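Asks: Pasting the sequence and the predicted coordinates here, then a few questions.
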Amino acid sequence: MAVVKIKILNVIGRMSELDEVTTMLGKSGIFHPDNALAFYSDTSEFIPLNDENPYTDALHTLEDTLKTIDRHVDLLSVRMVDKIAPSVKNWRSYVKSFSSSVDDLIKKRNEIDRQISEDIREIEKVRHFSGLDLNLDDLRDCKFIRIRFGSLPVESYEKLSSYENNPYVVFFPGSRDEERYWGMYCAPIDRIAEVDRIFSGLYFERTRLHELTGTMKTALSQLTAKRDDEANQKAEINRQIDALWNKEKQMVQNVYSWLSEEYVYYNIRRYAARYGDNFILTGWIPADRENQIQAQMNELETVKCTFDRAEEPEVLMHSPPVELNNKKLFRPFEYFVEIYGLPSYDEIDPTILVAITYFFLFGIMFADLGQGICVAAAGYIMWKKMKMKLGRILIPCGISSSFFGVLFGSFFGFEHFLDPLYHSLFGLSEKPISVMEPETTNMIILFSVALGISLVLIAILINIYSSLRRKNYTNALFGPNGVAGLIFYASIVFGFGGQILLGIKIVTLPYVLCLIVLPLISMFFREILGGLAEARPNWKPEKWSDFLMQNFFEVFEFLLSFLTNTMSFIRVGAFVLVHAGMMMVVFMLAEMFSGIGFAVVVLVGNIFVIALEGLLVGIQALRLEFYEMFSRFFDGEGRPFLPVVVRQET
């Protein structure tokens, strides 16, 4: 069993020492807190501790400030934090002072950014009119005419010729782009309203040039100089931010590290409860760390603690958290188990079974030496470079594919590439297994069915063992995945299968009655038989009619599941044939070309097959694990063991 043994820790003490307890447990990195009130039947005198964390505001303020100036600090080690703790006594005032200094500089910089943005917009506007040789001061002094700057769509500019009889509808362009003409028009004061209406109908968009003086070129130069000056001011503020950071970086790191620890440790309090001047705190720790925690708690004057094994029935009912700890060889496959769901604390961990069966299923269905090497290499890159858990699984899967590729004689689809190897090692003229030959095809399908039968039987045996450990006798003895189901399934398979293959009459009337009918009846009445075996007082059904109807359909479903689960493994052999067939298609296409064309088609075809079939085989093998095997013995309703950790690894 690869589930780490844990114990439940119960801590009782005076409220005055609660902070020291939470700090000790938090620093240990092995304490998984749980709701203390859930472990007591009478909680009328207990008060949950829902105090607001005093470190929240300061920590969040500091984090926001660092994010604002795009800075990051690493958390110091526990030992370093203990050393610098006295220097951060005034943490509130320091955070407030540092954040205020940064905020002042950021506000100034934001204001300058706003001004620069406005200048850029003004520059863009004025640049459109730089072709007009006008003096804005002179235009503003005009008393009898009004001038409008703006732009017209190209289509509207071309329509101006239709207003040639109106001497006031004249547009003076200064520049143009693909969509619009930029320029001005003017009219006497008493005619400007009429001209405005005409240009409005031509979709004229007005541009207001406020506070600009001199010529267009002069105004453009002034705006450019203003923008450059503001950019220099922004650079100076950035230098001030850098100087402030260089001065305060170490202190910020000290305060941030200390606040992060205190924030996390204080949060442990919300799992505790208070009665009078005392507190209770409950959580889970690894069983092999009991002495360490006991020694730390003994240093406190009023604190007492007890440890109970998670296997005890009264503790087990609280669903102890689970941490998997398999051997390094099998550990990557914990990822698949976690996807389905962690095992309960008293449940069998299926990681080793998944590792072995998935390794072989993937390799058989994707048997190719060259492509297997590519899969393993891709998995290594995904694991080392991209930190993907799936990559660690693809490495052994690629190795398995390579192994079965040698057995089937396939190397990047070249079915006879390894013939010299067989000749030199075994004296064979060619590979021993030719997948596409009819006799071999039949053997592969039969092997797939036999493999499915074996794995289903293994899953049932695991369920029997697991259920007996959990004292679930109904499931272990009388369920479809218990002893009754095992006898029924094995009798069907070996009775009829052996009779067909060996030609010997195995299925006789006593055989049917004892090994098929009797187990079937046991499965039908499993709840009643299980209730009697477990000495449950309510073993009788409330309504026999409902009981009979419900169990009839359930037993029918069980029978159907035996058939479908077994036949589902035919996909293993099918994918062996599909892989060979896809590579045959690739080479048929490649033979239409010669030279480099042949090589390119083979290369592209291999890439396509590796990507497509690798994905399909991976999914189908996982489906066999989850639906055909896990469903027979695994519930996956456990919760993860999540100890309080400040410096969580990513």
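Replies: Yes, it's here.

Asks: Going by C-alpha atoms from here, please, whenever you check contacts or count neighbours.
Replies: Noted.

Asks: For E613, give me its contacts.
Replies: Residues in contact with E613 (C-alpha atoms under 8 Å, 6 or more residues apart in numbering) are 366, 579.

Asks: who's in contact with R392?
Replies: Per C-alpha under 8 Å, 6+ apart, neighbours of R392: 332, 379-380, 382-383.

Asks: in which helix or strand would I find it?
Replies: Element membership for R392 (DSSP states H and E) is helix 389-408.

Asks: picking up where we left off before, next step: the contacts of R392 restricted to helices.
Replies: 379-380, 382-383 (DSSP state H).

Asks: still on that earlier bit, immediately after the helix holding R392, which helix or strand?
Replies: helix 419-426.

Asks: Could I get the buried residue list for that following helix?
Replies: Going by neighbour count (16 or more other C-alpha atoms under 10 Å), the buried part of helix 419-426 is 419, 421-422.

Asks: for comparison:
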Amino acid sequence: MTCGRPAEMRAGGDMRQVCLHLLRDDLPRAGLALARLHAFAPEPGDGKPQAGFDSFPGEAFNDCIGDSLSYFERIHKLLSRPLQQLPTPPAPGPAALDRSALLAQHHWLSRAWARVGQFETRQQQIDEQLRELNQLRKSLAELAGLDLDLGELHNPHRFLHLQIGLVPTENLNKLRRALALSGYLILRTSREPELSRVLIGGPRQTQELQEVLNAAGFQALDIPDDFRAASGQVAAQLTQRQAELEQRQHQLDQAMQLWVDENGLKLMQIKQVLDRARPLLGIGRAAQARGELTQLRGWLAADHLPQAEALLRQNLRHPFLLQQRPPLPEEYPQVPVPPKRHPWLRPFSLLVQQFGVPRFGEIDPSWLFTLSFCLMFGMMFGDLGQGAVFVLLGLLFRSRLGLLTPPLVLAGAASMLFGLLYGSVFGVEHWIEPLWRSPLSDPALMLGYALAWGVGFITLGSVIAIINRLLEQDLTGALFDASGVFSLVLYLSLVGGLYGLAQGDGFHPAALLLLLLALAAFMLHLWRESTAPWGERALTVLIETFELIIGYFSNSLSFLRVAAFSLNHVALSLAIFTLADTMDGAGHWLMLVLGNLFVMVLEGAIVAIQILRLEYYEGFSRFFRADGKAFTPLRYGPAPEVPANPQPHPPLHPRGMP
């Protein structure tokens, strides 16, 4: 694979496998330097040391840095407020990433957590007691108005059963009469609009009493053991406990502030080091070593190689050797595929990866997806005025919309183009003369063009699938897959024959001959691939052939929705104008404005969803395997500026620092 336009058309672009030979001490600096590119993806291989290596130094860094990050995050979570008041410490030097320095910081954080962990324990105790105190206050509020000595409710009574609870106020009189019949009395009442608090007294509790209480909607209240006095005295006790807890919290805050005053600057310096060391967690088994000699392997786009070498020269202290080569065909499934970097293609590339990651070396579906998405949006939502609104909104709010800007602007531009073809401006079809025709002028013709578009789209997808199989040197797949040569010939010959029938010319003999030859070749391949008994094999061949033909035609008919939504757009506009014509003055214009907003928001969203459905299930599922490897590079700091279409450059030869 070479640099330039052919590589851009294939998934993964001009990706290279790089192998960096360096000394073990320089591994952290190399990881940080490559992380600044946001373009180097480590390659752990099969997880076993290659010949000549016996250890994985990256895993040692993982343990050290991972534990340090865990300690720091727990400390920072507890002391975040006093730490915010500290000034920003000076940036750490390169030596801060040495393994010895990282280990020293790990030990410091371990000792710091041993002390700060005591603060956390004390804070948890205070928080728990505050929660209990608040619960007691809530319980006391539920008992308010009964004027009881709550301590008496805890004392056993030999001949008297006391029960306190809530009852709906509307049931209070009925409950009083029912209790009187059972030998019980309501001794205290605190009447409220919805729920009243009651104290019930009488003989020992019986099943009859419980049934009466349940019928009245009675809810028993628990009396905490802490309540052993009158309500006023209990409230005073709770207030005293609140003051004691606040004093303990104040003392704890002072202790934590003192610790931050003594150690906060050191902690924030370690934070800066850990932020720089965090990318090293992604190295893992991509780095292998024997003694001091270390090798780091991964994947890097060819246009990033000069930057990578320059960063390594600036940051590494010892000589190094950087080797690179294109991936071998057998490595393609393991090569990570990054999204397109071009700002107008990247959002569509990310949508492609929502369906699945393309395999490296395949024709990248991002280009076809971008073009077909915009064209279908224009076909289904053709309006010059509404499309112009989309374009203006995308350009005016591009800083807020971010990645949504390119799809919105391009879809709006396509809508404007088809609006000119349809002669539609904000749903009005008599302001401008159409360059072609209005969809409602000939719905049958629109349905025919939509079906033709679907046939063309599916044909292109099958051609791409055939090319992908040939690129993989899979001749059998290119010929006999469900989107292979014989399947495509079968589909096109059947479409051509049916078109002849529709035109009254009959099924053309050439189309019939191609149909029978393709059908025979496809079925013969299925027969030879099957190892089942003859009867089962014949049934399998018939079912799979029938499924292939039905799949092609169901996918083709799905594209009729392209015409359906173009007609629906016109119909909605007519409905809005009809409603507006029933109003006068400001109401007329308000209906027109709100109606157009309704169409742009609701129908625009529905059209976008329908296009994604067509792309994913009628397009991608035909030629896109979606079994590639996601690109997860090391990252640190802001991403560097890289040209969207870099100029080809000569291959980077292995070289080291002098």
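Replies: Received it, and whenever you're ready, just let me know what you need. For clarity, every value in this text was computed on a predicted model and none was experimentally measured.

Asks: Grab the nearest non-local neighbour of the residue in the second structure sticking out farthest from the centre.
Replies: Within the second structure, the residue lying farthest from the chain centre (C-alpha atoms, centre = their mean) is F159, at 66.9 Å. In space, and not counting its chain neighbours, F159 of the second structure is closest to P203: 6.3 Å by C-alpha to C-alpha, 6 or more residues apart in numbering.

Asks: list the contacts for the one you found?
Replies: Counting by C-alpha under 8 Å, 6+ apart, P203 of the second structure makes contact with 159-161, 183-184.

Asks: One more: I432 of the second structure?
Replies: Taking C-alpha under 8 Å, 6+ apart, one finds 423-425 in contact with I432 of the second structure.

Asks: From one end of stretch 294-305 of the first structure to the other, what's the distance?
Replies: End-to-end distance of stretch 294-305 of the first structure: 7 Å, with C-alpha to C-alpha, to the nearest Å as the criterion.

Asks: which other residues reach that stretch?
Replies: Contacts of stretch 294-305 of the first structure (C-alpha under 8 Å, 6+ apart): 9-14, 17, 21, 24.

Asks: didn't T531 of the second structure look like it was pressed against R537?
Replies: Yes: the criterion here is C-alpha atoms under 8 Å, and T531 of the second structure meets it with R537 at 7.3 Å.

Asks: Which one of these two is surrounded by more residues?
Replies: Shown here are T531 of the second structure and R537; by other C-alpha atoms under 10 Å, R537 has more neighbours (17 against 10).

Asks: in a helix, that's where that one is, yeah?
Replies: Yes: if the criterion is DSSP: H, G, I helix; E, B strand; the rest coil, then R537 of the second structure is within a helix.

Asks: So it sits against S530, correct?
Replies: Yes: using C-alpha under 8 Å, R537 of the second structure makes contact with S530 at a distance of 6.3 Å.

Asks: Can I have the buried ones of the contacts of P203 of the second structure as a ChimeraX selection?
Replies: Here is the ChimeraX command that selects only those of the contacts of P203 of the second structure that count as buried (16+ other C-alpha under 10 Å):
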select :184
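
Asks: nearest spatial neighbour of N278 of the first structure, skipping sequence neighbours?
Replies: Sequence neighbours aside, R14 is the residue nearest to N278 of the first structure in space, at 4.4 Å (criterion: C-alpha to C-alpha, 6+ apart).

Asks: list the contacts for the one you found?
Replies: 277-279, 302-303.

Asks: same question, H430 of the second structure
Replies: Contacts for H430 of the second structure (C-alpha under 8 Å, 6+ apart) come out as 423-424.

Asks: Over to F598 of the first structure?
Replies: Contact analysis of F598 of the first structure by C-alpha under 8 Å, 6+ apart lists 590-592.

Asks: ranges for the helices of the stretch 251-400 of the first structure?
Replies: 290-298, 313-316, 334-340, 351-365, 369-384, 389-408 (DSSP state H, counting those that start in this stretch).

Asks: aligned partner of V456 of the first structure in the second structure?
Replies: By TM-score structural alignment, V456 of the first structure lines up with I458 in the second structure.

Asks: Its match: helix or strand, and which one exactly?
Replies: Element membership for I458 of the second structure (DSSP H and E) is helix 443-471.

Asks: average distance between that helix and the first structure?
Replies: Following superposition, helix 443-471 of the second structure is found to deviate from the first structure by 2.8 Å on average (mean C-alpha distance after the TM-score superposition for the first structure).

Asks: list the helices and strands that helix packs on?
Replies: Counting contacts by 3 or more C-alpha pairs under 8 Å, 6 or more residues apart in numbering; DSSP states H and E, helix 443-471 of the second structure packs against helix 475-480, helix 485-502, helix 534-558, helix 560-581, helix 621-623.

Asks: What does L66 of the first structure correspond to in the second structure?
Replies: Under TM-score structural alignment, L66 of the first structure pairs with H76 in the second structure.

Asks: Excluding sequence neighbours, find me the nearest residue to that match.
Replies: Counting by C-alpha to C-alpha, 6+ apart, H76 of the second structure lies nearest to L83, which is 7.6 Å off, once chain neighbours are set aside.

Asks: wait, isn't the one you found in contact with G264?
Replies: Yes: judged on C-alpha under 8 Å, L83 of the second structure makes contact with G264 at a distance of 6.5 Å.

Asks: And the closest residue to S462 of the second structure other than its chain neighbours, how close does it get to R613 of the second structure?
Replies: Distance criterion C-alpha to C-alpha, 6+ apart; nearest residue to S462 of the second structure, sequence neighbours excluded, is S483 at 4.9 Å. Counting by C-alpha to C-alpha, the gap from S483 of the second structure to R613 of the second structure is 19 Å.

Asks: With Q324 of the second structure instead?
Replies: Q324 of the second structure is 40 Å from R613 of the second structure, where distance means C-alpha to C-alpha.

Asks: Compare those two (neighbour count), which wins?
Replies: A direct count of neighbours by other C-alpha under 10 Å for Q324 of the second structure and R613 places Q324 higher, at 21 against 14.
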